[in-house]
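Student: Just to be clear, the model below is a prediction. Sequence and coordinates:
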Amino acid sequence: MSRPAGNIQLKSARVAAGYPSQQALADALGVGVRQVRRWESEAPPWPQPEVGQALSRLLGQDLEALGFISPTGVTPGRGRRSALATVAAAVGLAAVPTQAAAVLQPASVVADFEAVTRSYRRLYWSVAPAALHPSAMAHAALGLVLLSETAGQTRRGVAAALAETYLLVGRIEFFDLREPDHATQTLLRALQAAGEADDPLLGAAALAHTAFIPAWGGRRDEAIERMVAARTYARRGSASAELLAWLDAVEAECETRCASPALLRPVLPAAPPRPTAAAPRPLPAHPARPDTQEAGRRPRP
């Protein structure tokens, strides 16, 4: 006799959201593993209201889509609107998707999307910024699609890689293409994606990058305000000595730029020179997630 399949909808959503075992999901929800086993049985009991809402948010689908049959015919509300999404809407940004699609991507999509993100960061060493920019933007657009098709840990992993992609695009727009207005919008999107990833170190990196823009315009108070916010984010995570040193370097550069309006260089930085074998253009990676020896460096104006 074949073994009962159980609640396939819930099991599939659990694995797709990055929880490979029932115990992993139980830990994320703060319930016992026996409860998760009951939910994945042939006749899953309807969860208690608070737990059911948490389960729906975590896996990105309503309870009925997860294989539960409502005893009342009422399905709890889905989704959430984060504070960062509210801020993004206030400044005219398209909010990062918060709803999962009916069909979720597998957990492996995180590694695939991250791999492409790392490739774009490596390409910055050698590819002309104007040529790299549209492709990197297209990669970010793909990330937004994936956010709507993932949930749980998988979604947070995609959001983190999306934040790194926006950081790369924002750096190109400011340091290379000399488009500060576009860079501001892109870096705010990086901050929003970092919030969706629940990654305060990525948030600190995004905020510190935004400080360059007012500093190059001589607006010291605005630049320092953003650096204070960046340090606040850094304190929320386990900031490495490298990240803290990088924040010090960014703040020092901002102070130098704003020391005296008469001594300021042009508001916009000159495009960095083309890389050579002796002096390659620094990789625009931030030190929140260093993956090269140049992780803490930035293009010199």
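Tutor: Received it, and whenever you're ready, just let me know what you need. Residues are numbered from 1 along each chain as shown.
Student: going forward, measure contacts and count neighbours with C-alpha atoms only.
Tutor: Will do.
Student: how many neighbours does residue 134 have?
Tutor: Applying other C-alpha atoms under 10 Å, we find 12 residues neighbouring residue 134.
Student: following the host helix or strand of it, which helix or strand comes up?
Tutor: Residue 134 belongs to helix 129-147 when assigned by DSSP states H and E. Downstream of helix 129-147, the first helix or strand assigned by DSSP H and E is helix 152-171.
Student: Okay, angle between that next one and helix 129-147 too, please.
Tutor: Counting by axes from the mean of the first three to the mean of the last three C-alpha atoms, to 10 degrees, helix 152-171 lies at 160 degrees to helix 129-147.
Student: Just list what helix 152-171 packs against, helices and strands only.
Tutor: In terms of contacts (3 or more C-alpha pairs under 8 Å, 6 or more residues apart in numbering; DSSP states H and E), helix 152-171 is packed against helix 49-59, helix 109-123, helix 129-147, helix 180-196, helix 200-216.
Student: Now tabulate those helices in JSON lines and tack on distance to residue 38.
Tutor: JSON lines is the format used below for those (distance: least, C-alpha to C-alpha, whole Å):
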{"stretch": "helix 49-59", "distance to residue 38": "13"}
{"stretch": "helix 109-123", "distance to residue 38": "28"}
{"stretch": "helix 129-147", "distance to residue 38": "29"}
{"stretch": "helix 180-196", "distance to residue 38": "30"}
{"stretch": "helix 200-216", "distance to residue 38": "35"}
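Student: which of those is buried the deepest?
Tutor: Among the helices and strands packed on helix 152-171, judged by mean count of other C-alpha atoms under 10 Å, the one packed with the most neighbours on average is helix 200-216 (a mean of 27).
Student: What's the first helix or strand after that one?
Tutor: helix 220-236.
Student: Now do that following helix: everything it contacts.
Tutor: Residues outside helix 220-236 that contact it (C-alpha atoms under 8 Å, 6 or more residues apart in numbering): 200-201, 203-208, 210-215, 244, 247, 251, 254-255, 258.
Student: So which bits of the following helix or strand past that helix are buried?
Tutor: The helix or strand immediately downstream of helix 220-236 is helix 241-257, counting by DSSP H and E. Neighbour counts using 16 or more other C-alpha atoms under 10 Å place 243, 244, 246, 247, 250, 251, 253, 254, 255, 256, 257 of helix 241-257 among the buried residues.
Student: one more structure, for comparison:
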Amino acid sequence: MAGTTLGKLASLRCAAGYTQVTFVAAFAREAARLRIDASVSVRQLRRWESESPPPLPHPSQQAVLEAMFGLPLAEMGFDVPSHRYSTVERIGDDGEVKRRSFVTGPGAIAAAAVLPSGQGPRVGASEVAAFRARLADLYTVDHRSGGIPAKARATQLEQEITRVLNSSVYMSRVGRDLHTMLCELACHRAWFGYDGGPPEQARAACMEAMTAAQLIDEPLLQVRALNTLSLLSADTGRMWEAASAVENAYSLARRAGAGATVHLVISLREASAATHAGDSASAGRALSRAVSYQGRTDTDTDVPRWARFAGPVEVDYATAAYYTGKGQLTRAVPFLRSAVVGLGGGYTRNTAWYRARLAQTLFDTNEVEEACHEMMGVLDACNGVSSEKLRRRLHTFERIAVRADVPAARDTVERIRETTRGGDR
């Protein structure tokens, strides 16, 4: 008989952010990921949520449901017979930590959870979703405010997730999600360190991210860490390491079946490494690959969040760097202009980066008045952006502009000093 209140399963589904239709699709994806032959229809889900007692899922469906919600089936509102109950067994002699195995049938382990000292709050899909939302927000903080404030938030979130892992009860899917988020946070810290420093911490975070990605078997997160390592290595003169990071990133991306957007990011890192090394021929080939990949990004169906920034703007910026490296500054200028214009709203930090590079290049081509105008635009827009890389670009412009005996340059130098006087930006 249909119930009149929201049942346990429906409450869990809503807390995890699913409609009935999206839940059915997520169920299919999870079953495929677990390599379990199981499916559910919207009609069957409605019966599970509305009938009392609800029909008992098949064992294969049970395994997928437990993996999705991080709970034994009996805690989802189903009347589960004893032989289908999740059971507990001690594995090893690990003192304070006990490992719990949920068994759906003879010898069939559906999931595992950690129970420190036999106590602790249970963590499931809703808590994972809340952590995931905060993780996603780091991209917005980074784009708008820079790597320094984003790094502080990432550190806080990392500490909270680590505390949950050490003191809570969770099933294997939840544990894997939490470990994956820790890996993503290490990738974030590496990138934020590239922006905000210090480089030694950024490099350590890269290594941490690569190790974690290997342990949880997430090759695309390894690719992400390698991309950042390539940038860090090129900046610090480790050219062989920058090139090796790119080569390994390509290999992992191919094995993972990554799409054109991920390969576009790698080719941009390849172009950057070659440009830093003064190898214009290799940089040109990498840019040709980037243009080819960029033309195919519209065929991608599942682009990782960290790669979604890549597109024509980044290709233009890399092309400008290529011409700058060859000493052809006038050819770099239109590509820098295109990159600045092409960045959409929300990319405050990157817009400041790119526009500061445009200002410096204009100055180097003796377009002093226009260069100072561009730099004034950077200073108008960068209030609230905390980025060590941007601060260095401001001071680089200050050092070259102070030699120009024109009013615009003097005004710009004074404005840079006012802007940076209160501390690093």
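Tutor: Sure thing, it's come through. Being a predicted model, the structure only gives us computed values, none of them experimental.
Student: now what about the TM-score between them?
Tutor: The TM-score (TM-score structural alignment, normalised by the length of structure 1) is 0.59; 247 aligned residues with a C-alpha RMSD of 4.9 Å.
Student: circling back to that earlier point, JSON lines for the buried residues of helix 241-257 of structure 1, including distance to residue 8 of structure 1?
Tutor: Listed next are those as JSON lines, based on distance: C-alpha to C-alpha, whole Å:
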{"residue": "243", "distance to residue 8 of structure 1": "43"}
{"residue": "244", "distance to residue 8 of structure 1": "46"}
{"residue": "246", "distance to residue 8 of structure 1": "47"}
{"residue": "247", "distance to residue 8 of structure 1": "47"}
{"residue": "250", "distance to residue 8 of structure 1": "50"}
{"residue": "251", "distance to residue 8 of structure 1": "52"}
{"residue": "253", "distance to residue 8 of structure 1": "55"}
{"residue": "254", "distance to residue 8 of structure 1": "55"}
{"residue": "255", "distance to residue 8 of structure 1": "58"}
{"residue": "256", "distance to residue 8 of structure 1": "60"}
{"residue": "257", "distance to residue 8 of structure 1": "59"}
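Student: and the two most separated of the residues you listed?
Tutor: Greatest spacing in the buried residues of helix 241-257 of structure 1, by C-alpha to C-alpha: 243 and 257 (21.1 Å).
Student: Tell me how many other residues surround the aligned partner of residue 249 of structure 2 in structure 1.
Tutor: Mapped onto structure 1 by TM-score structural alignment, residue 249 of structure 2 lines up with residue 227. As a burial measure, residue 227 of structure 1 scores 25 neighbours (other C-alpha under 10 Å).
Student: And residue 227 of structure 1, how close does it get to residue 233 of structure 1?
Tutor: 10 Å (C-alpha to C-alpha, to the nearest Å).
Student: Name the nearest residue to the most centrally placed residue in structure 2, sequence neighbours excluded.
Tutor: In structure 2, the C-alpha nearest the mean C-alpha coordinate belongs to residue 306, at 4.1 Å (C-alpha atoms, centre = their mean). What sits nearest to residue 306 of structure 2 in space, not counting adjacent residues and going by C-alpha to C-alpha, 6 or more residues apart in numbering, is residue 224, at 7.5 Å.
Student: For burial, what's the neighbour tally of residue 168 of structure 1?
Tutor: 25.
Student: what's the counterpart of it in structure 2?
Tutor: Using TM-score structural alignment, the partner of residue 168 of structure 1 in structure 2 is residue 188.
Student: Just list what the helix holding residue 134 of structure 1 packs against, helices and strands only.
Tutor: Counting by 3+ C-alpha pairs under 8 Å, 6+ apart, helix 129-147 of structure 1 packs on helix 109-123, helix 152-171.
Student: Check which residues of the longest one are buried.
Tutor: I take that to be helix 152-171 of structure 1. 152-171.
Student: again with stretch 70-80 of structure 1
Tutor: Within stretch 70-80 of structure 1, the residues that count as buried by 16+ other C-alpha under 10 Å are 75, 78, 79.
Student: Endpoint to endpoint, it covers what distance?
Tutor: 21 Å.
Student: hang on, residue 111 of structure 2 in a strand?
Tutor: Yes: with DSSP: H, G, I helix; E, B strand; the rest coil as the criterion, residue 111 of structure 2 is part of a strand.
Student: In this structure it contacts residue 171, no?
Tutor: Yes: Residue 111 of structure 2 is in contact with residue 171 according to C-alpha atoms under 8 Å; the separation is 5.7 Å.
Student: Now for the closest residue to residue 388 of structure 2 other than its chain neighbours: which residues touch it?
Tutor: In this structure, residue 388 of structure 2 finds its nearest non-sequential neighbour in residue 196, 4.5 Å apart by C-alpha to C-alpha, 6+ apart. Counting by C-alpha under 8 Å, 6+ apart, residue 196 of structure 2 makes contact with 146, 147, 148, 386, 387, 388, 389.
Student: I'd like to know how many residues surround the nearest residue to the last one once chain neighbours are set aside.
Tutor: Read it as residue 389 of structure 2. Distances taken as C-alpha to C-alpha, 6+ apart place residue 195 nearest to residue 389 of structure 2, at 5.4 Å, with adjacent residues excluded. Number of residues near residue 195 of structure 2 (other C-alpha under 10 Å) recorded here: 24.
Student: give me every residue that touches residue 195 of structure 2.
Tutor: 146, 147, 148, 387, 388, 389.
Student: what about the fifth one, distance to residue 358 of structure 2?
Tutor: Here the distance between residue 388 of structure 2 and residue 358 of structure 2 works out to 18 Å (C-alpha to C-alpha).
Student: Contacts only, for residue 293 of structure 2.
Tutor: Counted by C-alpha under 8 Å, 6+ apart, residue 293 of structure 2 has contacts 260, 261, 263, 264.
Student: For the residue nearest to residue 200 of structure 1 when sequence neighbours are not counted, the count of nearby residues, please.
Tutor: Nearest non-adjacent residue to residue 200 of structure 1, counting by C-alpha to C-alpha, 6+ apart: residue 233, 5.2 Å away. Residue 233 of structure 1 is flanked by 20 other residues according to other C-alpha under 10 Å.
Student: hmm, back to that, with distance to residue 212 of structure 2 and secondary structure as new columns, can the contacts of residue 196 of structure 2 be given to me in CSV?
Tutor: Shown next, in CSV, are those (distance: C-alpha to C-alpha, whole Å; DSSP: H, G, I helix; E, B strand; the rest coil):
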residue, distance to residue 212 of structure 2, secondary structure
146, 25, coil
147, 22, helix
148, 23, helix
386, 28, coil
387, 27, coil
388, 27, helix
389, 27, helix
